[in-house]
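K.L.:
got a structure for you, letters missing:
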């Protein structure tokens, strides 16, 4: 694997490869952000940043946590696509510092200036886009240049979020657009890695009924899904939005079935990718129901946000971290439990948010499950990320 041996890098192992600092930072932030959010909800804490409390929570999950994972994934995948050396050392340190500065600015720790917070926060994704373009163009890997488009749209969604909050006091459209772009990235990247990983695993064990290869059906799924998500982002209510979301949900469910996920039970590390993707059609269908006033809007949002985004990013971080640090691609009981907690958090959040269990609301239980899942990841994988590889990969 090109450039993946940190022994050729003289600096700290943490900055020897893109996934290391960003996966570790994302997992720690996932825990901290949800605890802070629950304390804000309880009235025990206030945030003096440029957003309302709800906007801060949504923004930091999408443009804080998810953006860090996306950056770590891209800076790990791009060297494989281009054959060039990975970004390491000072460029990674600069990007991580810019990301941290964005989190502090959005929490109001640099003062109440909304414009300053916007410039600092959006600078991270702008830098990511610029570095991706430079690497892909330099490597002449034109086919993967399309990955820049959704990341650029994510940057635009973040900018819109800030401007909308500054102008109207709340970023309702920005929330949905940010969520829509991250979900589209999951369908785009997940459609590459999930059937590929599944095929490779099944070929070594039972090659009958391998995942269907990518083709026109997958392209239709992506196009319809993108249309449905964009329509929902700007017009969440109404018959047209509901119908589009239902069609997209059905297509992505059929797409998932073509990947033979039910046969991956003996490999939790692989199965969790399929389970996480399963939350995409569930969330789309729930949002369709919400557009017809059949469900609260929060149901679909949290199925997508916790189950699809949280579950998929956690599973991808596990697999990439294990593989690129020279460890076997085996989840083991700790990482399997971590993923299970995040999936359970999604179900508790949408099914029992206001039910009290032994004096603790379902909302708090869901938050604690989320925090526990990412804490297990950080404790188990964190040492791998901070030290040199066990062996070259």
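P.N.:
In hand now; what should we look at? The structure displayed is predicted, hence computed values, not measured ones.
K.L.:
can we go C-alpha only for contacts and neighbour counts from here?
P.N.:
Will do.
K.L.:
quick one: residue 157 and residue 249, what's the gap?
P.N.:
Here residue 157 is placed at a distance of 23 Å from residue 249 (CA to CA, to the nearest Å).
K.L.:
more neighbours, those two?
P.N.:
A count of neighbours by other CA atoms under 10 Å puts residue 249 above the other of residue 157 and residue 249, at 27 against 23.
K.L.:
ok, now which ones touch that one?
P.N.:
225, 280, 281, 282, 283, 284, 285 (CA atoms under 8 Å, 6 or more residues apart in numbering).
K.L.:
which one of those sits closest to residue 316?
P.N.:
residue 280 (15.7 Å; CA to CA).
K.L.:
just checking, residue 118 touches residue 161?
P.N.:
No. In this structure, residue 118 is not within contact of residue 161 by CA atoms under 8 Å, at 9.2 Å.
K.L.:
give me the more crowded residue out of those two.
P.N.:
residue 161 (26 against 21).
K.L.:
following the helix or strand hosting the more buried one, which helix or strand comes up?
P.N.:
Residue 161 belongs to helix 148-168 when assigned by DSSP states H and E. Per DSSP H and E, the first helix or strand lying C-terminal to helix 148-168 is helix 172-203.
K.L.:
and the angle from that following helix to helix 148-168?
P.N.:
150 degrees (axes from the mean of the first three to the mean of the last three CA atoms, to 10 degrees).
K.L.:
once you drop chain neighbours, what's closest to residue 148?
P.N.:
Spatial nearest neighbour of residue 148, chain neighbours left out: residue 129 (6.4 Å); criterion: CA to CA, 6 or more residues apart in numbering.
K.L.:
residue 355: neighbour count?
P.N.:
Residues within reach of residue 355, counting by other CA under 10 Å, total 14.
K.L.:
hmm, back to that, inside helices: which ones of the contacts of residue 249?
P.N.:
Judged by DSSP state H, the contacts of residue 249 include 225, 280, 281, 282, 283, 284, 285 as members of helices.
K.L.:
reformat the residues you listed as a markdown table; add neighbour count.
P.N.:
A markdown table is the format used below for the ones in helices among the contacts of residue 249 (neighbours: other CA atoms under 10 Å):
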| residue | neighbour count |
| --- | --- |
| 225 | 27 |
| 280 | 28 |
| 281 | 27 |
| 282 | 22 |
| 283 | 23 |
| 284 | 29 |
| 285 | 23 |
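K.L.:
presented hereafter is structure B, for comparison with structure A:
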């Protein structure tokens, strides 16, 4: 390919537009949500109102962008099939952006719903085509999870169309546990690999196949419970499901641990995010047992500490690797990793004793974390690889 026919840097590979767009959306959306929720934005009302917008967009908007960026990049490494780039990638990113604007600006549902519905099926089809070309059955479950994310979004959008808050909640919560399924699947592969590589170890803990499969299936089961509405009901019989998954993920975390990782920001940020998953599962166990923790608290342990913490750590590392840079993040990214973790107690506990200021403290911590990422990584994502290779 001639240099003049290459796509612009931002459209070279999926991680570029979606990591940038997802991080920018995250940095803007949380302060916007807090300001809107407390009535500081006048007449501006997104589709469904601020609470619905927040629940949907942090999963399907922010989370969806990062999931797409990571998978559309990783599938090229897995299969050797060139990843989505150029105009097709621009079209997919444009659909994602248009849907975000449609939600925020309260566009007519005849426009908003088709725009928002199109994204996950398009990502799933792109993944399926790449995997199918080399018959890589090992990664077919990822296509299943993407298809289920499309179903979860459909449930949420039906709720929006019908004004049914419970359906909106079921769709968003179902999506959260599907993201956990991806975290379990991908994290189980890359966290021990990154840890051994980052510490210069010659070996890494071998996976326990039955445990890995059980954790993936368990996360999908929890997602289906949420989609059906049963997962939103406080029921004693569900507590053992969460406790078993907490134990399984805890075993993984202990097997992956190496004392040296606490000296490496790109590693301790990954392990700490995975630890929040164990804590969130234990919190959900306690909620179903009727102990003194709320469903929202448990959910935010998962959504901020684990999902968003893992997103920040993974995007920081993946961007370095795929732009040809040494795996050494800017020094202030340690501050970003610290602040995303400080946002967890601020949102989960501080808001219960000091409500409005607590939300703002959490939002500021979150904003610092993603602001630092954008400051350092936006130039990397919008410029060609420094080693001259494509991607």
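P.N.:
That came in fine, so what should we check first? Note that this is a predicted model, so its numbers are computed, not measured.
K.L.:
just how off-centre is the helix holding residue 161 of the first structure within its chain?
P.N.:
17 Å (CA atoms, centre = their mean, to the nearest Å).
K.L.:
once aligned to the second structure, how far is it on average?
P.N.:
Its aligned residues in the second structure lie a mean 1.1 Å from helix 148-168 of the first structure after superposition (mean CA distance after the TM-score superposition for the first structure).
K.L.:
before we move on, back to that, tell me the one among the ones in helices among the contacts of residue 249 of the first structure nearest to residue 92 of the first structure.
P.N.:
For these, the residue nearest residue 92 of the first structure by CA to CA is residue 280; the value is 31.2 Å.
K.L.:
so that closest one sits right up against residue 252, yeah?
P.N.:
Yes. Using CA under 8 Å, residue 280 of the first structure is in contact with residue 252, at 7.4 Å.
K.L.:
any idea how far the corresponding residue of the first structure for residue 189 of the second structure is from residue 77 of the first structure?
P.N.:
Taking TM-score structural alignment, the alignment pairs residue 189 of the second structure with residue 192 from the first structure. Shown here: residue 192 of the first structure relative to residue 77 of the first structure, a distance of 12 Å by CA to CA.
K.L.:
can you check residue 362 of the first structure too?
P.N.:
38 Å.
K.L.:
so for these two, which sits in the more crowded spot?
P.N.:
The neighbour count for residue 362 of the first structure versus residue 77, taken as other CA under 10 Å, is higher for residue 362 (21 against 15).
K.L.:
what lines up with that one in the second structure?
P.N.:
Using TM-score structural alignment, the partner of residue 362 of the first structure in the second structure is residue 358.
K.L.:
apart from its chain neighbours, what residue comes closest to its match?
P.N.:
Per CA to CA, 6+ apart, closest to residue 358 of the second structure is residue 351, 4.4 Å.
K.L.:
from residue 363 of the second structure, how far off is the one you found?
P.N.:
From residue 351 of the second structure to residue 363 of the second structure the distance is 11 Å (CA to CA).
K.L.:
what about the two, which has more around it?
P.N.:
Legend: neighbour count by other CA under 10 Å for residue 351 of the second structure and residue 363, higher for residue 363 (24 against 18).
K.L.:
which SSE is that one in?
P.N.:
Under the criterion of DSSP H and E, residue 363 of the second structure resides in helix 355-381.
K.L.:
re the thing from before, how is the residue nearest to the match of residue 189 of the second structure when sequence neighbours are not counted assigned, secondary-structure-wise?
P.N.:
Nearest residue to residue 192 of the first structure in three dimensions, chain neighbours excluded: residue 214, at 8.0 Å (CA to CA, 6+ apart). When classified by DSSP: H, G, I helix; E, B strand; the rest coil, residue 214 of the first structure comes out as coil.
K.L.:
neighbours of residue 214 of the first structure, how many?
P.N.:
14.
K.L.:
likewise for residue 375 of the second structure?
P.N.:
Quick note: residue 375 of the second structure (other CA under 10 Å) scores 10 neighbours.
K.L.:
that one matches what in the first structure?
P.N.:
Under the alignment by TM-score structural alignment, residue 375 of the second structure pairs with residue 379 in the first structure.
K.L.:
now swap in residue 91 of the second structure and tell me
P.N.:
Mapped onto the first structure by TM-score structural alignment, residue 91 of the second structure lines up with residue 94.
K.L.:
tell me which element residue 125 of the first structure falls in.
P.N.:
According to DSSP H and E, residue 125 of the first structure maps onto helix 114-138.
K.L.:
show me what that helix is packed up against.
P.N.:
If you count contacts as 3 or more CA pairs under 8 Å, 6 or more residues apart in numbering; DSSP states H and E, helix 114-138 of the first structure packs onto helix 67-82, helix 90-106, helix 148-168.
K.L.:
out of these, flag the one nearest residue 14 of the first structure.
P.N.:
For these, proximity to residue 14 of the first structure was assessed by CA to CA; helix 90-106 is nearest, at 9.4 Å.
K.L.:
in the helix holding residue 363 of the second structure, what's buried?
P.N.:
358-374, 377-378, 380-381 (16 or more other CA atoms under 10 Å).
K.L.:
for stretch 98-115 of the second structure, same thing?
P.N.:
By 16+ other CA under 10 Å, the buried positions in stretch 98-115 of the second structure come out as 98, 99, 100, 102, 103, 104, 106, 112, 113, 115.
K.L.:
which residues touch the residue nearest the centre of the second structure?
P.N.:
Centroid check for the second structure by CA atoms, centre = their mean gives residue 63 as the closest residue, at 3.8 Å. By CA under 8 Å, 6+ apart, the residues touching residue 63 of the second structure are 22, 179.
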